[in-house]
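*Asks:* Sharing a model that was predicted from the sequence below.
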Amino acid sequence: PQFTPGRFARLIEKYEAGSVFLVPSMAIELLGSDSARRYATDSVRLVGSTAAALPQPVALGLTRAFPNAQV
């Protein structure tokens, strides 16, 4: 299935995911939407990024979107 920020955040909330992994383009799309604010993401303790370097502004955005997580 294709990545959509809403589905991603909804599944985090539904399954109380503790770890999530994204590529930078997915993180940018997630941060550009309101999905991380509309759904409960406080269960996430680890956010990993793969495939390419994660730009510093995106990493900072992820720390705000997932306040309980190590990015």
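*Replies:* Looks like it arrived, so ask away.
*Asks:* Going by C-alpha atoms from here, please, whenever you check contacts or count neighbours.
*Replies:* OK.
*Asks:* Would you map the helices across the protein?
*Replies:* Counting by DSSP state H, the segments of the chain that form helices are 5-15, 24-32, 35-38, 56-65.
*Asks:* could these go into a markdown table alongside distance to Leu46 and mean neighbour count?
*Replies:* Output for the helices of the chain, formatted as a markdown table (distance: least, CA to CA, whole Å; neighbours: other CA atoms under 10 Å):
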| stretch | distance to Leu46 | mean neighbour count |
| --- | --- | --- |
| helix 5-15 | 12 | 16 |
| helix 24-32 | 14 | 17 |
| helix 35-38 | 15 | 17 |
| helix 56-65 | 10 | 15 |
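*Asks:* In addition, the following structure is provided for comparison:
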Amino acid sequence: MAKNSFPSQVKVAVRFLRTRASHIDVLAGDVLLSFSQPSFYFHATAAYDILRMKGVQIGKRDFYGRIRKKPI
């Protein structure tokens, strides 16, 4: 994949199926921001809640990961 090809892919038209009989034609970027990203955060939050309910000692620091910085 070319270095700058991903941003161009968000403008690709896709057919988003709502039900077997209904669909919406949208851009790929709209599906990403309107469906995929919220779904990811919902499931990550649900998994976090389940782990906490089961007694796993996790918190915000566990989600941070390593520090990302650019060379100065």
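*Replies:* Perfect, thanks for sending it. Small disclaimer: the values here were computed from a predicted structure and weren't measured.
*Asks:* what's the TM-score for these two chains?
*Replies:* Superposed pair, TM-score by TM-score structural alignment, normalised by the length of structure 1: 0.23. Supporting alignment: 24 aligned residues with a CA RMSD of 2.5 Å.
*Asks:* Can I get the helices of structure 1 in a markdown table including distance to Gly48 of structure 1?
*Replies:* Putting those into a markdown table (distance: least, CA to CA, whole Å) gives the following:
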| stretch | distance to Gly48 of structure 1 |
| --- | --- |
| helix 5-15 | 14 |
| helix 24-32 | 10 |
| helix 35-38 | 16 |
| helix 56-65 | 10 |
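*Asks:* quick one: which of those helices is nearest Ser49 of structure 1?
*Replies:* helix 24-32 (6.7 Å; CA to CA).
*Asks:* Show me what that closest one is packed up against.
*Replies:* The contact analysis (3 or more CA pairs under 8 Å, 6 or more residues apart in numbering; DSSP states H and E) places helix 24-32 of structure 1 against helix 5-15, helix 56-65.
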